[in-house]
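A.B. asks: Have a look; sequence and predicted model below, questions after that.
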Amino acid sequence: MGVAGTGKTTVGRLLAEALEVPYAEADAFHPPANVAKMSAGTPLDDTDRAPWLDAIGAWAHGREGRGGVVSCSALKRAYRDRLRAAAPGIVFVHLTGDRALIGRRMAERADHFMPVALLDSQFATLEPLAPDERGVVIDVAPGPESVTEQALDGLVSLSCPHTVQPVGNC
């Protein structure tokens, strides 16, 4: 989870590969109307996001007990609550970063429908993971490989708090 440009897709793919589980890109769950709205520089509202979150939640529910990684902004607690309602075992990896760094990364992307102009609205909407939400928070400045390693370490500590065993072998 995190604002646009934090590397959710890149880290998500690397994480899924490391965990040997399927990966899904949340952007693929958006209906065409949402993509058109964002492409025009208009932020989505909660009504726009509801069917998108439900589709992601259904995918995550189908992966419960088997594992999977899906990249999703999940900017608000209410969105994460909706995802947890569909897939109670879901764990969030919140990718964070400095506004300037994220803006530069977004400006360097080619062929993505999310314009840099919407980044400020994403930061304004963002409600960071709360202490009672199962997940880890990772700064993206070090780069995708380091972020993925930190995510794996964080997931291990959440799954096996008293051991150093890989996830699933607690």
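C.D. replies: Now that the structure is in, tell me what you want to look at. Numbers count the residues shown, from 1 in each chain.
A.B. asks: alpha carbons only for contacts and neighbour counts from here, please
C.D. replies: Noted.
A.B. asks: Not counting residues beside it along the chain, what's closest to residue 70?
C.D. replies: Closest residue to residue 70 apart from its sequence neighbours, by Cα to Cα, 6 or more residues apart in numbering: residue 24 at 4.6 Å.
A.B. asks: can you check residue 38 too?
C.D. replies: residue 114 (6.0 Å).
A.B. asks: Wasn't residue 93 part of a helix?
C.D. replies: No. Secondary structure of residue 93 (DSSP: H, G, I helix; E, B strand; the rest coil): strand, not part of a helix.
A.B. asks: Contacts only, for it.
C.D. replies: Residues near residue 93 by Cα atoms under 8 Å, 6 or more residues apart in numbering: 1, 135, 136, 137, 138, 151.
A.B. asks: let's see it at 7 Å
C.D. replies: Neighbouring residues of residue 93 by Cα atoms under 7 Å, 6 or more residues apart in numbering: 1, 135, 136, 137, 151.
A.B. asks: Next one for the comparison:
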Amino acid sequence: MSAHDHARAGAPLVVVMGVSGSGKTTVGALVAHGAGVPFLDADSLHPLANVRKMASGTPLEDADRRPWLDTVGERLREADRDGTGLVLACSALRRRYRDHIRRAAPGTAFLHLHGTPDVLASRLEGRSEHFMPAALLASQLGTLEPLGPDEPGYALDIDQPVEDMVAEAVVALQGRPATPSG
């Protein structure tokens, strides 16, 4: 069965998670294409106040994230209800954020893109058109709670070619055994 056929049969709900600079948007868009489902970057769902706060170098607090996470969960729930599936790039750094998303869309799986602080920092330094400044990387890494063994998902090491990460993710989404990189 091709990834496209599988997507129609199983219409996956996937959150590509990780800190800023891990490649969520790039990998997420390619995974969505490979799975034959739509892609959405959750950064586009942040209220303007959140964007301004992050752009000024101030980390978000849980109260800032709550309405955003509600919207993320809502979009996944709609994609599940419509049968279209969805791959969504979203930091989802804490377990409770992922639990919040899963309450809205229980079938959601997570692809955790992880890497060393040095690799992440070098990626952020090369970005110029994003509201998240490199100065917040340490805050995000301090907030990050990797996927627990009981959470549905896979860990993918970002220190490999994007094509390899995408191939590994698509295999995992197709339900074939995959060896997590984490």
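C.D. replies: Sure, I can see it. Since this is a predicted model, take the numbers as computed values, not measurements.
A.B. asks: TM-score them against each other, please.
C.D. replies: TM-score for the superposed chains, counting by TM-score structural alignment, normalised by the length of the first structure: 0.91, backed by 159 aligned residues with a Cα RMSD of 1.0 Å.
A.B. asks: quick one on the thing from earlier: list the contacts of the aligned partner of the residue nearest to residue 70 of the first structure in the second structure.
C.D. replies: Residue mapping for residue 24 of the first structure onto the second structure gives residue 40, with TM-score structural alignment as the criterion. Contacts of residue 40 of the second structure were listed using Cα under 7 Å, 6+ apart, and they are 87, 88, 89.
A.B. asks: counterpart of the first one in the first structure?
C.D. replies: This points to residue 87 of the second structure. Residue pairing (TM-score structural alignment): residue 87 of the second structure is matched to residue 69 of the first structure.
A.B. asks: picking that back up, hmm, which of the contacts of residue 93 of the first structure are common to the second structure?
C.D. replies: Here those are checked against the second structure with both residues aligned by TM-score structural alignment, their matches' Cα atoms under 7 Å, and the contacts held in both are 1, 135, 136, 137.
A.B. asks: Just the buried residues of stretch 14-23 of the first structure, please?
C.D. replies: If you call a residue buried by 16 or more other Cα atoms under 10 Å, then stretch 14-23 of the first structure has these buried ones: 14, 15, 16, 22, 23.
A.B. asks: typo on my end, stretch 42-58 of the first structure
C.D. replies: Neighbour counts over stretch 42-58 of the first structure (16+ other Cα under 10 Å) mark 42, 43, 44, 49, 52, 53, 54, 55, 56, 57 as buried.
A.B. asks: how about the helix or strand hosting residue 105 of the first structure, aligned to which bit of the second structure?
C.D. replies: Here residue 105 of the first structure, judged by DSSP states H and E, is contained in helix 99-108. Mapping helix 99-108 of the first structure onto the second structure (TM-score structural alignment) gives residues 117-126.
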